[in-house]
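1. coordinates for the following, if possible.
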Amino acid sequence: MKHASLKYDVRTNKGLKKALIVYGGAPEHHPKEIADILSGLLREEFFFVQISTTLDSFIMAETQKDVDLIVLIWTRGEISQKQLNALLSLVHSGAGFVGIHASVGAFRSEINYHSLIGGQFLSHPGGVNTTYKVFILDKCHPITRGIQDFTVTTEKYYMLIDPAIHVVAATCFRNVMMPVVWTKYYGKGRVFYNSLGHTLDIVCMPQVLRIMRNGMIWAARKR
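-> Coordinates of the predicted model:
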């Protein structure tokens, strides 16, 4: 990744957008490694990237009000009302929000968080090694333009979903089409969620990397 090693100073590179990646929760989803991959993609797109392991980062970012994109890689866990309110305020005022894989199952008792992300994880029937097809439903969307249907072998998420989401890609549970990739709006902020990301080999698939890159760019605050 050609720009991954560069250190940008947002004070002297005013044209750069600022991204905050926050990761944590259960280690089986390789949150640190995925954070490193996504930060590399963002740096290639000339973002100034900060990586954090604490949800208090939302509070600090809310006081500064200069973050353009928030990426959450988090499994289960709890979030305080102060942390959650800061996150909601940032996105509502225009910061983009990206949720990866198990982040749709994080903070399960927080209805306002799931209103932000657009859904909640229920189960993954078939375990972690289910082979299924991802259908690109919106082939004209900037996130999936040029990407064809593809097959993965990984967890297959069954979720409760907000009817306000725009489903970009989906899979099939018998007669039910279940979203895999979606977008929505939260106030002035754009929200992008991708359920793929249980293992590093899935994250590193060319189609998934492209969806991740495009989704983060699409969600980032528009200047």
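2. can we go C-alpha only for contacts and neighbour counts from here?
-> Noted.
3. hang on, isn't Y158 packed against G127?
-> No - contact criterion CA atoms under 8 Å: Y158 and G127 do not qualify, at 11.5 Å.
4. looking at these two, which one has more neighbours?
-> Higher neighbour count among Y158 and G127: Y158, with 21 against 11, using other CA atoms under 10 Å.
5. for Q120, see how far away the more buried one is.
-> Distance of Y158 to Q120, computed by CA to CA, to the nearest Å: 9 Å.
6. residue contacts, L84?
-> Contacts for L84 (CA atoms under 8 Å, 6 or more residues apart in numbering) come out as 58, 113.
7. the residue lying closest to M216 once chain neighbours are set aside is in what secondary structure piece?
-> Distance criterion CA to CA, 6 or more residues apart in numbering; nearest residue to M216, sequence neighbours excluded, is V98 at 6.6 Å. Element membership for V98 (DSSP states H and E) is strand 96-100.
8. following element in sequence after that strand, please.
-> Counting by DSSP H and E, the element after strand 96-100 in chain order, helix or strand, is helix 111-117.
9. quick check: buried residues in that next one?
-> Buried residues in helix 111-117, counted by 16 or more other CA atoms under 10 Å: 113-114, 116-117.
10. got these as JSON lines, with distance to H92 columns?
-> As requested, the buried residues of helix 111-117 are exported to JSON lines (distance: CA to CA, whole Å):
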{"residue": "Y113", "distance to H92": "12"}
{"residue": "H114", "distance to H92": "14"}
{"residue": "L116", "distance to H92": "9"}
{"residue": "I117", "distance to H92": "12"}
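11. this one next, for a side-by-side:
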Amino acid sequence: MQKALIVWGGWEGHEPQACARIVEDILIGLGFEVRVEEGVQALGETDLSDLSLLVPIVTMGKMSREMGQTVSKAIASGVGLAGFHGGIGDSFRDCSEFQYIVGGQFVAHPGNVITYDVNITRPDDPVMQGISDFTYTSEQYYLHVDPAIEVLATTTFSGAHDPWTAGTVMPVAWKKRFGAGRVFYSALGHKAAEFDHPQMRRLFTQGAAWAAR
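-> Below is the predicted model:
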């Protein structure tokens, strides 16, 4: 049986514990043996090499350099990494190695919670099966991204809140490789209730499954 580790903590505004429970249910439904740990200590105390998937949900979290090296080694060896919104997109900012793994970093969400369109750019990709363009209400993440990511979905900024962003096309979801490991990221998921959105939930579920092979 494939093993997954979820670590949760950080900023409470993103409801990390509630999100961890939802992700746990998703992964159990995919057939994983799931371990859930509060805080990042498990990243330094656990042999991560026997995992199929690691899911951090730790907005604004911090990790030591040693933890970063442990995670990097595990992903490079073939452990999958999946995450969403600030859980990995706005976390471990003082660990550049982690940002290198993820492939992007949150920098702004003009207008805060707004309604915007998500456009599927790779409809034939296995991660995107059954998912078509959809409208979404949440924070529209403006990210700094690695040009090597494989973009699966995008959103276009209207400029209604920060006029200089008008027309900017921004990745919403991507996948990438890090050594032998697979990495999946979705910018969606500001609150736990957003997993009730069928397209959002399917996107994360299929992305996590892909990352874990």
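12. now the TM-score, please.
-> Taking TM-score structural alignment, normalised by the length of the second structure as the basis, the two superposed chains have a TM-score of 0.92; 204 aligned residues with a CA RMSD of 1.1 Å.
13. show me where the second structure has strands.
-> Taking DSSP state E as the test, the strands found in the second structure are 3-10, 33-38, 53-59, 80-84, 104-108, 113-120, 134-139, 142-145, 150-156, 169-178, 181-186.
14. can you pull out the residues in contact with the second one?
-> In this case it means strand 33-38 of the second structure. 1-9, 20, 24, 27-28.
15. mean per-residue distance, that strand to the first structure?
-> Relative to the matching residues in the first structure, strand 33-38 of the second structure has an average distance of 0.5 Å after the fit, by mean CA distance after the TM-score superposition for the first structure.
16. same thing with the fourth one?
-> Overlaying the first structure shows strand 80-84 of the second structure at a mean distance of 0.9 Å from the equivalent residues (mean CA distance after the TM-score superposition for the first structure).
17. residues in the first structure aligned with that strand?
-> Aligned by TM-score structural alignment, strand 80-84 of the second structure falls on residues 96-100 of the first structure.
18. chain center to that stretch: distance?
-> 3 Å (CA atoms, centre = their mean, to the nearest Å).
19. and that stretch, what's buried?
-> Result for stretch 96-100 of the first structure [16+ other CA under 10 Å]: buried residues 96-100.
20. now do the contacts for the corresponding residue of the second structure for K18 of the first structure.
-> Under the alignment (TM-score structural alignment), K18 of the first structure maps onto K3 of the second structure. K3 of the second structure makes contact with 32-35, 50-53, according to CA under 8 Å, 6+ apart.
21. how about a cut-off of 10 Å?
-> 27-28, 31-35, 48, 50-54, 212 (CA atoms under 10 Å, 6 or more residues apart in numbering).
22. K32 of the first structure pairs with which position in the second structure?
-> Residue pairing (TM-score structural alignment): K32 of the first structure is matched to Q17 of the second structure.
23. burial of the nearest residue to its match once chain neighbours are set aside, as a residue count?
-> Among residues not flanking Q17 of the second structure along the chain, W8 sits closest, at 6.3 Å (CA to CA, 6+ apart). The number of residues packed near W8 of the second structure is 25, by other CA under 10 Å.
24. return the distance of W8 of the second structure relative to A42 of the second structure.
-> According to CA to CA, W8 of the second structure and A42 of the second structure sit 10 Å apart.
25. now do I149 of the second structure
-> For I149 of the second structure, the distance to A42 of the second structure - CA to CA - is 28 Å.
26. looking at these two, which one has more neighbours?
-> I149 (19 against 16).
27. was I right to think the more buried one contacts R177?
-> Yes - using CA atoms under 10 Å, I149 of the second structure is in contact with R177, at 8.2 Å.
28. spit out the residues that contact these two alike.
-> Listed as contacting both I149 of the second structure and R177 by CA under 10 Å, 6+ apart are 102-103, 183-184.
29. from those, pick the one nearest T59 of the second structure.
-> Nearest to T59 of the second structure out of the shared contacts of I149 and R177 of the second structure is V102 (CA to CA; 13.7 Å).
30. can you tell me what the closest one aligns to in the first structure?
-> Aligned partner of V102 of the second structure by TM-score structural alignment: I117.
31. what's the answer for G181 of the second structure, then?
-> Match for G181 of the second structure (TM-score structural alignment): G189.
32. count the neighbours of its match for me.
-> G189 of the first structure, neighbours per other CA under 10 Å, totals 24.
33. show me the contacts for it.
-> 68-69, 88-97, 116, 219-222.
34. and I165 of the first structure, by the same measure?
-> Here I165 of the first structure is in contact with 117-119, 179, 181-185, 191-193 (criterion: CA under 10 Å, 6+ apart).
35. tally of neighbours for V145 of the second structure?
-> 16.
36. I am finished for the moment; much appreciated.
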